[in-house]
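In: Sequence first, then the predicted structure, then my questions.
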Amino acid sequence: MNRSLTTATAATASAAVLGLSGCGGSSSTNSSGSNAAGSSSATASSSKTITVLAAASLTESFTKLAEDFEKNHPGVEIKMSFAGSQDIARQLKGGAPADVVAMADTTTPKTMPIDITQGKTWTDFATNELEIATPKGNPGHVSDLASLAKVNTVLCAKTVPCGRAAGKALTKANVHAHVVSYEQNVKSTLAKVSSGDADAAVVYRTDVKAAGDKVTGVDIASGSNVKTTLPIATWSDNEYAKQFVQLITGAEGRKVLSDAGFGSPS
């Protein structure tokens, strides 16, 4: 069976959102090059097309779950767009259609206008924690948050969930990190480390795990670490969208998320 899952990377999605003008802006493109999230609301809510806007940290786990869903629902096409949660909120404010929305924290939905979120119900479906990522082998000998005051450090932007969490963790540890760059989402933050452009980055534990041997992780002490809760919402009346959310919040979804390093919501 040919896989119909269509994705847009976090970098592509973040770049695309900067080009939003008026309503109908988008960050997801399909295999033929047409604008997926920029199609009409009717298309986004069509019976066998699901448009999903999800936080960058969910890239690997949601891609796996979407592939599984498509295999079990012949003819259904899931169009994925991964970006920083603040970029997703900006897309929705700009009129971009969606059937499912998943954020990296519970703060971002609260910043959205009431006319955008009215009638939407958010369900907490996973938790995440922070970890320090270093280039493979940890050449800067980073051992804890205090080390970040002495090495070139990259953080997510302060408006991004991972940036807010990193700021809280550094405050808890009373550390003033030597920050050389602020990035728009967790994947681009991690990329600065895996490429060797930075000595350390504060990212999510799940992203360190997904990077495999490209980076070396350093644990953050529990007293300084920050746990974030991830919420999801069905954004349209698409029946397949509702089923996809049920998959994510159900036993299979919890297993895939757990395998990726996410915790269960309390």
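Out: Cool, got the structure. Every value quoted in this text rests on a predicted model; they were computed, and no experiment measured them.
In: Only C-alpha atoms from now on, for both contacts and neighbour counts.
Out: Fine.
In: Would you agree residue 23 is in contact with residue 94?
Out: Yes - contact between residue 23 and residue 94 holds when scored by CA atoms under 8 Å: they sit 5.0 Å apart.
In: The two: which has the busier surroundings?
Out: Using other CA atoms under 10 Å, the more surrounded residue of residue 23 and residue 94 is residue 94, with 18 against 14.
In: Pull up the gap between that one and residue 136, please.
Out: When distance is defined by CA to CA, to the nearest Å, residue 94 is 40 Å away from residue 136.
In: ranges for the strands of the stretch 101-250 of the chain?
Out: With DSSP state E, counting those that start in this stretch as the criterion, the stretch 101-250 of the chain has strands at 123-135, 153-156, 179-183, 200-204, 215-218, 227-234.
In: residue contacts, residue 63?
Out: By CA atoms under 8 Å, 6 or more residues apart in numbering, residue 63 lies in contact with residue 80.
In: which is the next helix or strand following the strand or helix carrying it?
Out: Assigned by DSSP states H and E, residue 63 belongs to helix 59-72. Per DSSP H and E, the first helix or strand lying C-terminal to helix 59-72 is strand 77-83.
In: this is the comparison structure:
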Amino acid sequence: MRAAVAVLVAVAGLAAAGCGGGDDPASGGTGGGRVTVFAAASLTESFTRIGKDFEAANPGSTVTLNFAGSSALANQVNQGAPADVFASAAPKNMTTVTEAGNADGTPVTFARNQLVIAVPVGNPKAVTGLADLTRPGVKVAICADQVPCGAAARTALDASGVKLTPVTLEQDVKGALAKVKLGEVDAALVYRTDARAASADVTGVEFPESARAVNDYPIVALKDAPNPAGAQAFVAYVRSAPAQAVLAEAGFQAP
């Protein structure tokens, strides 16, 4: 059993919808209660909507979401943070949880994601591919190697043969994207979904090497979940047609 230690996590509470409940796992029937979901930062927009949809489908349920880098979330789970579900942006960070014995069942892949180069709207540096990121005066942000977006960036760069020295290494994809939005860098390697969600501020430039670094997103209910029924129901709902449609609209690829 995971040690009961206090872990400070940032959570965003979503309002419960109605009262009562169902018992059909495919529709997410939980019988009510709070479902706490630890999810990769790149899932912020999609899981916020999916959480609300889950609540609507399960009156009396409340979804609480904690978004961060997958490596940080895996560490929180293994240190005893009270959570029902873990959704990672890469299998490696999920393996950290399963090998510690903290998963209830086998993780399943529910989506895939791919990198783009995020640049300011208008692409003032005329970036068309990875090689352009090495030009003098082009400042680039990528994620740190231990988080999925960083590992994917390193794989893509290695595949291209481009030797890139970023000016900053961020702890999650939202941090890298923020550097572009704030004008602190000229480009960042981020997920296609994050660039799409921030399309008012950035443009996503596709590059062929990203096909060599597609990330699988696994999800699992946790062994010591405070709400085991809710955990299983949320995992089932994420795999359902309505949730998959939300993910596809955001730019995720089907598993």
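Out: Alright, I've got the coordinates. Since this is a predicted model, take the numbers as computed values, not measurements.
In: roughly how far is the helix holding residue 63 of structure 1 from the heart of the chain?
Out: Relative to its chain's centre, helix 59-72 of structure 1 lies at 15 Å (CA atoms, centre = their mean, to the nearest Å).
In: What residues sit buried inside that helix?
Out: 59, 61-63, 65-67, 69-71 (16 or more other CA atoms under 10 Å).
In: CSV for these, including distance to residue 43 of structure 1?
Out: Output for those, formatted as CSV (distance: CA to CA, whole Å):
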residue, distance to residue 43 of structure 1
59, 23
61, 25
62, 21
63, 21
65, 22
66, 18
67, 20
69, 19
70, 18
71, 21
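In: which of those residues lies closest to residue 88 of structure 1?
Out: residue 59 (13.8 Å; CA to CA).
In: Now that closest one: closest residue in space that isn't a chain neighbour?
Out: Leaving aside its chain neighbours, residue 59 of structure 1 sits nearest to residue 82 (6.4 Å; criterion: CA to CA, 6 or more residues apart in numbering).
In: Repeat that for residue 214 of structure 2.
Out: Per CA to CA, 6+ apart, closest to residue 214 of structure 2 is residue 114, 4.9 Å.
In: What's that neighbour aligned with over in structure 1?
Out: Per TM-score structural alignment, the equivalent position to residue 114 of structure 2 in structure 1 is residue 129.
In: again, but for residue 82 of structure 2
Out: Using TM-score structural alignment, the partner of residue 82 of structure 2 in structure 1 is residue 97.
In: And for its match, the neighbour number?
Out: A total of 28 residues lie near residue 97 of structure 1 under the criterion other CA under 10 Å.
In: I figured residue 156 of structure 2 was touching residue 214, is that so?
Out: No - applying CA under 8 Å, one finds residue 156 of structure 2 not in contact with residue 214, separated by 9.3 Å.
In: The residue nearest to the spatial centre of structure 2: what's it in contact with?
Out: When CA atoms, centre = their mean is applied to structure 2, the residue found nearest the centroid is residue 40 (2.9 Å). Residue 40 of structure 2 is in contact with 67-70, 73, 87-89, counting by CA under 8 Å, 6+ apart.
In: Of those, which are reproduced in structure 1?
Out: Retained in structure 1 by both residues aligned by TM-score structural alignment, their matches' CA atoms under 8 Å are the following of the contacts of residue 40 of structure 2: 67-70, 73, 87-89.
In: Which of these sits closest to residue 100 of structure 2?
Out: Closest to residue 100 of structure 2, out of all of those and judged by CA to CA, is residue 73, at 13.6 Å.
In: element containing the closest one, please.
Out: Counting by DSSP H and E, residue 73 of structure 2 is part of helix 70-78.
In: Can you give me the buried ones in that helix?
Out: Buried residues in helix 70-78 of structure 2, counting neighbours by 16+ other CA under 10 Å, are found at 70-74, 76-78.
In: want to throw the residues you listed into TSV with distance to residue 103 of structure 2?
Out: Output for the buried residues of helix 70-78 of structure 2, formatted as TSV (distance: CA to CA, whole Å):
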residue	distance to residue 103 of structure 2
70	15
71	15
72	16
73	13
74	11
76	13
77	10
78	10
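In: on that earlier part again, aligned partner of the residue nearest to the centre of structure 2 in structure 1?
Out: By TM-score structural alignment, residue 40 of structure 2 lines up with residue 55.
In: Could you do residue 166 of structure 2 as well?
Out: Using TM-score structural alignment as the criterion, residue 166 of structure 2 maps onto residue 179 of structure 1.
In: got a list of what the spatially closest residue to that match that is not a sequence neighbour touches?
Out: Leaving aside its sequence neighbours, residue 179 of structure 1 sits nearest to residue 153 (CA to CA, 6+ apart; 4.7 Å). Listed by CA under 8 Å, 6+ apart, the contact partners of residue 153 of structure 1 are 177-181, 198-201.
In: circling back to that earlier point, neighbours around the residue nearest to residue 214 of structure 2, how many?
Out: Residue 114 of structure 2 is flanked by 23 other residues according to other CA under 10 Å.
In: can you map out the helices along structure 2?
Out: Assigned by DSSP state H, structure 2 shows helices spanning 44-57, 70-78, 91-99, 148-160, 173-181, 192-197, 228-238, 241-250.
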